Structure formats: structure tokens, C-alpha cells
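*Asks:* Pasted the sequence and its predicted model underneath.
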Amino acid sequence: MKVEPRYSSTFLFPVKALSNVFRAKFLSGLIAAHSRGELKLPDELAQFSRLCAFRQWLFHTVPKAWVVYSKPPFSGPAEVVKYIDRYTHSTAISNNRIISVKDDSVEFWFKNTRNKSRWETSALPVMDFIDRFLWHVLPKHFHRIRYYGFLPNGQAGRHIPAIRQALNDQATPDPAPLKEQQP
């Protein structure tokens, strides 16, 4: 069975559909935040402090088309999959990267992306380290993607050739990635 995309294959997702979904998700989150009292409006918008007035205002302003800026990845599709994989199958920092924890600081290894494959150390005040770590904690009701879709638990090698065949993609398969060594 051959699967034909209904949009230009330049992007991972069709831009118009992505724009519509982004707008719907954004507005849904905005309304939910307003109804929970988490949306603080400036004094100039006080007339929208009631949820009914806020929804009515959105109804009249939202019909305009939204455009989500989307462009091809710099490195290609394989790099996009690797990038997503890093953030969906791991935590913010593993225990073996933490060198020491003192009363006032945490020292840890990090990979300097400007100098590829070079591991360096950094020390942060404890509260700054915790703050950075919490950037990676998902909000309530969000779930980390694990073992899902066509790339679960190391199955990419099995599924990607079938997907390429279904899409009639003649790209050469990527070589097996080398496991990065950490100090």
C-alpha cells in the first residue's frame, strides 16, 4: 500500500493544519487558565475578567488566520528524530552526570555543544540547579512519550525501512549511531 502525503513534503507537518491545531490548543489553554484564575490581565483589559466576556472577545478576535512559522530542519529528518528522542526518552540529567552536591552548589558534567563531543564541568548554586531541573518537569496532566508510535524502545531499525517503503522513499538508511562516551 502506497501512502501519498496530501501536502508538500518539505515539512514534517502541513503548515496550515499545524497552524489550526496550534491555535486551537493555545486558545483552549488560554481559556482554561482564565477559568482557573491563573491568567492575570492588565488593567486595560479588566472588562474581560469575567470568563463569559473573555470568551466573547476571543470569539471576535480569533477568526483571523494564524501562521505558525515552520521551516525545514537544518540537519535533515534524521537529526529531528534524534533531537526528539533525546527529550522523550530521558530525564533532565542522569545521576552519573552529577559529580558532587554541597551545601551551596551542585557540580555536574555537561556536553558543550559548541565544541562537539567535549564534556565539561559546571557548578551552579543549589537553587539555580533545581530551577533548571524543574524546567524539564512536565505540567500536570502531561505525559512523557515513551514506547509509543513507530519508534518505541529501540524499534526504529525495524520500522523505518517499512515506513520508507510505504512512502516510496529511496533514501539510503542511516548508519547505526555510535554510542557517545561520557567521562
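*Replies:* Received the coordinates, thanks. The shown structure was predicted, so the numbers you read here are calculated from the model rather than taken from an experiment.
*Asks:* rest of the way, CA atoms for contacts and neighbours
*Replies:* Fine.
*Asks:* Settle this for me: E120 is touching N112, isn't it.
*Replies:* Yes. The pair E120 and N112 passes the contact test of Cα atoms under 8 Å, sitting 6.6 Å apart.
*Asks:* in this structure, which spans are strands?
*Replies:* Along the chain, counting by DSSP state E, strands occupy 98-101, 105-112, 118-125.
*Asks:* So which elements touch the last one?
*Replies:* To tie it back to what came earlier, the one meant is strand 118-125. strand 105-112 (3 or more Cα pairs under 8 Å, 6 or more residues apart in numbering; DSSP states H and E).
*Asks:* Now do the strand it packs on and strand 118-125, the angle between them.
*Replies:* 150 degrees (axes from the mean of the first three to the mean of the last three Cα atoms, to 10 degrees).
*Asks:* for strand 105-112, the distance to its chain's centre please.
*Replies:* Remark: strand 105-112 is offset 23 Å from the chain centroid, using Cα atoms, centre = their mean, to the nearest Å.
*Asks:* Now do the buried residues in that strand.
*Replies:* Residues S105, V106, E107, F108, W109 are the ones in strand 105-112 that count as buried (16 or more other Cα atoms under 10 Å).
*Asks:* Please compare the first structure with the one that follows:
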Amino acid sequence: KYLFPVKAMSKVFRAKYVKALKSRVIPEKELIDQLFKKEWVVYAKRPFGHPKAVLEYLGRYTHKVAISNHRILDIGPAQTRFSYKDYRQGAQKLEMSLDNLEFIRRFSMHILPKGLVRIRHFGILGSSAKQLTIPLI
């Protein structure tokens, strides 16, 4: 069912996370102890669909910004309304309204950390190569 034992992945991820934390700040020993006392959960499962579906899914998230301006329908004093596609319902276009703080929180989760860059228009998912590379993959 899983590619790797989930408990092992949790321990590896936790250790790498704490190592990265230590390289950026000097955390208190108490914090480190608390991080290792808790059981961490890594959710990893086989992708559904076929390889092409996985590539299309990744392509949506590696080539675009979190939300483009044309999808924002209204920004009010308390709420932001925007359109989105529900891919579970055949890419049906829907609208959603969120409190402004919740919209900003969700948008912020898509901001890449310093040093990471989005894939633009090159590589195996580049528009000029996509027709050739997807069948090969």
C-alpha cells in the first residue's frame, strides 16, 4: 500500500526537520525534546490514476502561482470571493468566499521558501517538450 514504511518516514522526516531547525536557529533543548516526544505523521500513499494524471497534477502546482488575478472575483472589507476548478467533479468551475485572513493564510501556504524556485517553461513539463516527454515517461 505504501512506498515506504510510514513510521520510518516519520522518524526520518522529523530528524531532517530538527537538523534544519538547528542549522537556522539555536533552539532550546526543551523544544528539541518536545519535538522528539511527539509522534509525527507523514501521510504518503500511492497516487491514484495513471502517470499522466500525476504529471498533470504536478504541472498545475509547479508552473503557476497559487491564484491568478483573473480568478479573484471580489475583494470586500471582510471576505474575498474567487473561482476555482473542482477536479474531483470533472474540473467543474465553482466559486468560494473566504474571510480575508483565511484567504491570506491559504495563499501564504503556497509561497516557496527562499532558495526554491518554480519550474517555468522548461524541462519535461515544458510546453514545447510535453507532447514528446509525457508518452516517453
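*Replies:* It's in. This one's a predicted model, so the numbers in the text were calculated from it and none came from an experiment.
*Asks:* Can you give me the TM-score here?
*Replies:* Overlay of the two chains. TM-score (TM-score structural alignment, normalised by the length of structure 2): 0.70; 127 aligned residues with a Cα RMSD of 3.5 Å.
*Asks:* Nearest to K40 of structure 1, out of the strands of structure 1?
*Replies:* strand 118-125 (30.9 Å; Cα to Cα).
*Asks:* Which stretch of structure 2 lines up against the closest one?
*Replies:* Taken onto structure 2 by TM-score structural alignment, strand 118-125 of structure 1 occupies residues 92-99 there.
*Asks:* To what extent does that stretch diverge from structure 1 after superposition?
*Replies:* Comparison of stretch 92-99 of structure 2 with structure 1 after fitting gives an average deviation of 1.5 Å (mean Cα distance after the TM-score superposition for structure 1).
*Asks:* list the contacts for Q131 of structure 2?
*Replies:* Listed by Cα atoms under 8 Å, 6 or more residues apart in numbering, the contact set of Q131 of structure 2 is empty.
*Asks:* residue in structure 1 matching it?
*Replies:* Correspondence of Q131 of structure 2 to structure 1, assessed by TM-score structural alignment: G157.
*Asks:* re the thing from before, could the strands of structure 1 go into CSV alongside distance to Q165 of structure 1?
*Replies:* Shown next, in CSV, are those (distance: least, Cα to Cα, whole Å):
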stretch, distance to Q165 of structure 1
strand 98-101, 43
strand 105-112, 36
strand 118-125, 37
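*Asks:* nearest to Q56 of structure 1, of these?
*Replies:* Judging those by Cα to Cα, what sits closest to Q56 of structure 1 is strand 118-125, at 46.3 Å.
*Asks:* Regarding structure 2, what is its longest helix?
*Replies:* helix 6-24 (DSSP state H).
*Asks:* Just list what it packs against, helices and strands only.
*Replies:* Judged by 3+ Cα pairs under 8 Å, 6+ apart, the packing partners of helix 6-24 of structure 2 are helix 29-37.
*Asks:* ok, and what's touching the helix it packs on?
*Replies:* R14, V18.
*Asks:* Without its sequence neighbours, what residue ends up closest to the residue most central in space within structure 2?
*Replies:* Centroid-nearest residue in structure 2: H110, 6.6 Å away (criterion: Cα atoms, centre = their mean). Nearest residue to H110 of structure 2, sequence neighbours excluded (Cα to Cα, 6 or more residues apart in numbering): A66, at 5.9 Å.
*Asks:* hang on, the earlier thing: and the match of strand 118-125 of structure 1, what's buried?
*Replies:* Buried, per 16+ other Cα under 10 Å, within stretch 92-99 of structure 2: S97.
*Asks:* cool, stretch 133-151 of structure 1 as well?
*Replies:* L151.
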